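Asker: this one's sequence-less:
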């Protein structure tokens, strides 16, 4: 039997979906592959590309932008009238006026479909290889195709089904799409390995994704209507959450921010994640995206500063304040903020070694302190240590204006200045980065154990209003952290929605949560659009144009 190994994949057969790119498919025939690759090498080489687009999908300006900036959590104004203008795409994303020409939507669409293409190539190639890992890899490839399909269903309201790269995909929506993704996950679960780590699709990862899929099924089958959460589907959520919890394989992290550290690949709370270890393919600016242009997290890199990107909205910040008033949320909830060294809040200059310099984490407010840079170099104390002190907007040519983050952030001149809005530093910057800025080796969380408890709690509420059991699940998560947040005394869907915000802010779950909880048509800072058609995004115009030779094949979503 003639053996073909597809390297680098893709495709012009998928170009009807992506809009044609310059990606090329190289087919290695039997002679060439036999001369250069063992079956083990071929199997390893064919599964790796299936995951390789995840870092691109989860890039701070792709999936993060459309899952967070479209919500009440994040806002990215036109900073100082000069930065992050980008033809208004971040303003449109936040105000729900996004269009089919949005480049972040296009890029996310392309990367998802490229990942799907690579999965299909692997599905067709792996059965021809006589390697011990081929069966597990085949299950992973098919499961990843289902995961990519789940993303297109959630974001764009459709799923593409094909078994060979050369075929034209069948398009499914609604109930059919949900059933397809579900059945694909169920088909691969028996053959997946339980112990491959968070960077690959494991049994636990598929259980978590099935729980998430069942929880959102009511939305996926009727995206513009009122969700009807079926009792049997909520039972399935509970069933798969129970499997994960009862497996004993995962553990809630006592240190909340350790979940997002640069060495989090072995954190026991992670179930499924984007593997970004430095020796692999990490390149995400999640740690820098929100910081000031005058915050420099790494003493070794005087050019690695923040981007003055998105801030949290005052609306989201007020949910924390209202929860814990009259106490400050930083005094009560370990998820809100962690101060790493007291020098940050010391108005006097201080001195610190490079290994002891660590940024504060969480939600950053008020006057900021850090490494002081003048004329391109960091100032040092007489003993050679780095000087830490009050920061000013030097990089913005405002050397007398403090970096003092304010609660107010909006699209007014004052509200879009460089210091407007409280910022978020959740993922840790990488000390192993080769550039100091562009490479991040923290795994980006897709599913973690806290979400399993929260999903189980939600399913119990939606099925039978079992508030007592739901409350217990939420309080398990709260109690797990060092200096735990006080236990809640009551539970409802509104309380749970707020609690999900506290636990998962900046983790790219907010848009999906808001739609499921009926909040996405609400009003928040600079957003009043209540159009239900905006629950899913427009299909990129490049994809519509690429499919124009197939009349009626790829129709634009309603309202675009």
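Answerer: Nice, thanks for sending it over. What you see is a predicted model; the values in this text were computed from it and never measured.
Asker: contacts and neighbour counts: CA atoms only from here.
Answerer: Fine.
Asker: residue 49 reaches residue 10, doesn't it?
Answerer: No: assessed by CA atoms under 8 Å, residue 49 is found out of contact with residue 10, at 10.7 Å.
Asker: neighbour-wise, which of these two wins?
Answerer: residue 10 (25 against 21; other CA atoms under 10 Å).
Asker: residue contacts, that one?
Answerer: Taking CA atoms under 8 Å, 6 or more residues apart in numbering as the criterion, residue 10 is in contact with 23, 24, 25, 114, 117, 118, 165.
Asker: how close does the closest residue to residue 117 other than its chain neighbours sit to residue 168?
Answerer: Among residues not flanking residue 117 along the chain, residue 10 sits closest, at 5.7 Å (CA to CA, 6 or more residues apart in numbering). Look at residue 10 and residue 168: by CA to CA, to the nearest Å, they are 13 Å apart.
Asker: again with residue 489
Answerer: Relative to residue 168, and taking CA to CA, residue 489 is found at 54 Å.
Asker: the more surrounded of those two?
Answerer: residue 168 (17 against 9).
Asker: buried stuff in stretch 40-60?
Answerer: 42-60 (16 or more other CA atoms under 10 Å).
Asker: so what sits against both of residue 49 and residue 10?
Answerer: residue 118.
Asker: residues contacting residue 405?
Answerer: Contacts of residue 405 (CA under 8 Å, 6+ apart): 364, 365, 366, 367, 368, 419, 420, 421, 422, 423.
Asker: please, which helix or strand holds it?
Answerer: strand 404-405 (DSSP states H and E).
Asker: ok, residue 6 next?
Answerer: Counting by DSSP H and E, residue 6 is found in strand 5-7.
Asker: was I right about residue 40 contacting residue 126?
Answerer: No: using CA under 8 Å, residue 40 makes no contact with residue 126, being 10.3 Å away.
Asker: and for residue 156, the neighbour number?
Answerer: 20.
Asker: for residue 486, that is, sorry about that
Answerer: 12.
Asker: repeat for the one 4 residues further on
Answerer: Other residues within reach of residue 490 by the criterion other CA under 10 Å amount to 12.
Asker: how about it, secondary structure?
Answerer: coil (DSSP: H, G, I helix; E, B strand; the rest coil).
Asker: now it. Nearest residue, chain neighbours left out?
Answerer: residue 471 (6.5 Å).
Asker: for comparison:
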């Protein structure tokens, strides 16, 4: 679906969005003459609207790559959902730095952001834009609406499946809101359309809402590995429940590691497998067909011709290339010379850039390991993880070399293995022997043999955190992981944290992002997170 349907925008979906976003966002419908009833005269409109919900994660406007944005107030490339979420999760940690001077972008790695940070503000806006779209889809597919339109039974049956997918996407978005911001405005399809001030939901209540929604659709959504590639299924629901429960001690101060065992086991038993391919092939332009898709549970899909954006994978690939790197080897027409990593990530690998662990995908030629000047691309090793070429080195479908075909693996089996192992270590039950087996499956692929395998004595919290970094770096997990392990703000050091070369600790309140000052100025129902 997502590779064949070009992003479209149904006018009524944005009528009410101003209720939960900053005043400077100028949100206008594509055609304000179009009514909801007219939009749904065509049966295919329901699937097209669902496609828009998915596309909201990968593109940032109506025509691609730019020119008709969903949100205004920040460059359309910067305002892309995946690009923003990746920046929140990676630039704030030891895994990534960016050399550009765009606005307050460097404050993310320095952990010196304020409630006026435009990147945090636009992440917040993007989240609630997605919530608004899913809410409207659910309004327009209610039994009452379908009855009024005389929707025939076969289509109604399909729409019920679509609704479960939409609810999953809303739960995913609200999980991002919970994880990043804590107490946020809360709106569902039951709220009225039109301008009003949403109330603020407490973290514990939002946690319960997300859990309830996921449990409600667990048996309504299409079964594990039975939906189209790129669409959510039962295993995606189980993964999101696992992520929610893994971090429950942070969110609601109540460990739920036994539930992590339950739901990761469901995923592991669903028939996914660690691909025989080398690790690097998970992140190539043909990662939807080259065999590595056997372990991908929920990707954000990209197509160089049909999902063009300056965010998403375009950003992750182009911005990672610079210095002596050869753009053609990455299937692109030029590098943007921005993203690198810190020595802290490099040192996670025995032997560092020359590690026998082949997950260490670093470019060192002309690069220094340590960073003395963040603005200098050659300071810090470059990361070669994502490429727009297939297993044979052939570039993706966009012959200009601008836009990649590479999909982003938001959830994959390796994460389920690591979550299971962590829950075992944290006394959630399960089997230590299984945990070791799962980790060794990953390390056998990483090393190409069993030389890197571990025994039960190595299964500690510190090992799990380091192994998560080695396996999942640059996949938008790190900030959440460091917070769960108590090493994000007032503990844990890495270069340029706190805006000093050697790094320093920061205030513990930074475990949550601030609510944007602009929204606080509009919505009197909101209270700022402590410290801001």
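Answerer: Thanks, I have the structure now. Keep in mind it's a predicted model, so treat the numbers as computed, not measured.
Asker: can you give me the TM-score here?
Answerer: Aligned and superposed, the two chains score 0.81 in TM-score terms (TM-score structural alignment, normalised by the length of structure 2); 463 aligned residues with a CA RMSD of 2.6 Å.
Asker: assign the residue nearest to residue 117 of structure 1 to helix, strand or coil.
Answerer: Reduced to three states by three-state DSSP, residue 10 of structure 1 is coil.
Asker: map residue 138 of structure 1 across to structure 2 for me.
Answerer: In structure 2, residue 138 of structure 1 lines up with residue 163, judged by TM-score structural alignment.
Asker: for that match, give me its contacts.
Answerer: 137, 138, 141.
Asker: ranges for the strands of the stretch 251-400 of structure 1?
Answerer: For the stretch 251-400 of structure 1, the strands defined by DSSP state E, counting those that start in this stretch occupy 270-274, 311-312, 337-338, 350-352, 361-364, 366-367, 369-371, 373-374, 377-378, 386-390, 392-393, 398-402.
Asker: residue in structure 2 paired with residue 530 of structure 1?
Answerer: Checking TM-score structural alignment: residue 530 of structure 1 goes with residue 506.
Asker: repeat for residue 99 of structure 1
Answerer: Looks like residue 99 of structure 1 aligns to residue 114 there (TM-score structural alignment).
Asker: which residue lines up with residue 386 of structure 2 in structure 1?
Answerer: So, by TM-score structural alignment, residue 386 of structure 2 is matched to residue 427.
Asker: residue 418 of structure 1 -> structure 2?
Answerer: Checking TM-score structural alignment: residue 418 of structure 1 goes with residue 377.
Asker: buried residues in stretch 176-185 of structure 1?
Answerer: Those would be 177, 178, 180, 181, 182, 184, 185, for stretch 176-185 of structure 1 by 16+ other CA under 10 Å.
Asker: ok, so of those residues, who is nearest residue 274 of structure 1?
Answerer: Set against residue 274 of structure 1, the nearest of those by CA to CA is residue 185 (18.6 Å).
Asker: tell me how far that closest one lies from residue 207 of structure 1.
Answerer: With CA to CA as the criterion, residue 185 of structure 1 and residue 207 of structure 1 are 9 Å apart.
Asker: list the contacts of the equivalent of residue 301 of structure 2 over in structure 1.
Answerer: Matched by TM-score structural alignment, residue 301 of structure 2 corresponds to residue 275 in structure 1. By CA under 8 Å, 6+ apart, the contact set of residue 275 of structure 1 is 55, 198, 199, 265, 281, 282, 441, 442, 443, 444.
Asker: just those residues: which are in helices?
Answerer: Mapping these onto helices (DSSP state H) picks out residue 55.
Asker: will you turn the contacts of residue 275 of structure 1 into a markdown table that also has distance to residue 458 of structure 1?
Answerer: Below are the contacts of residue 275 of structure 1 laid out as a markdown table (distance: CA to CA, whole Å):
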| residue | distance to residue 458 of structure 1 |
| --- | --- |
| 55 | 29 |
| 198 | 24 |
| 199 | 27 |
| 265 | 28 |
| 281 | 35 |
| 282 | 33 |
| 441 | 32 |
| 442 | 29 |
| 443 | 26 |
| 444 | 24 |
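Asker: can you tell me which of the contacts of residue 275 of structure 1 is nearest residue 556 of structure 1?
Answerer: The closest of the contacts of residue 275 of structure 1, once distances to residue 556 of structure 1 are taken by CA to CA, is residue 55, at 27.2 Å.
Asker: surely residue 339 of structure 2 is in contact with residue 382?
Answerer: Yes: counting by CA under 8 Å, residue 382 is a contact partner of residue 339 of structure 2 at 7.1 Å.
Asker: joint contacts of those two?
Answerer: In contact with both residue 339 of structure 2 and residue 382: 320, 321, using CA under 8 Å, 6+ apart.
Asker: looking at these two, which one has more neighbours?
Answerer: residue 382 (30 against 25).
Asker: pull the contacting residues for that one.
Answerer: Residue 382 of structure 2 neighbours (CA under 8 Å, 6+ apart): 320, 321, 339, 340, 341, 362, 363, 364, 367.
Asker: so what corresponds to the third one in structure 1?
Answerer: Read that as residue 339 of structure 2. Match for residue 339 of structure 2 (TM-score structural alignment): residue 310.
Asker: any chance you could map the strands in the stretch 1-150 of structure 1?
Answerer: Going by DSSP E, counting those that start in this stretch, the stretch 1-150 of structure 1 shows strands at 5-7, 26-28, 74-75.
Asker: winner for burial among those?
Answerer: Highest mean neighbour count of those: strand 74-75, a mean of 30 (counted as mean count of other CA atoms under 10 Å).
Asker: what is the burial count for the residue nearest to residue 490 of structure 1?
Answerer: 23.
Asker: the host helix or strand of it: which residues count as buried?
Answerer: Applying DSSP H and E as the criterion places residue 471 of structure 1 in helix 467-480. Applying a neighbour-count criterion of 16+ other CA under 10 Å, one finds 467, 469, 470, 471, 472, 473, 474, 475, 476, 477, 478, 480 buried in helix 467-480 of structure 1.
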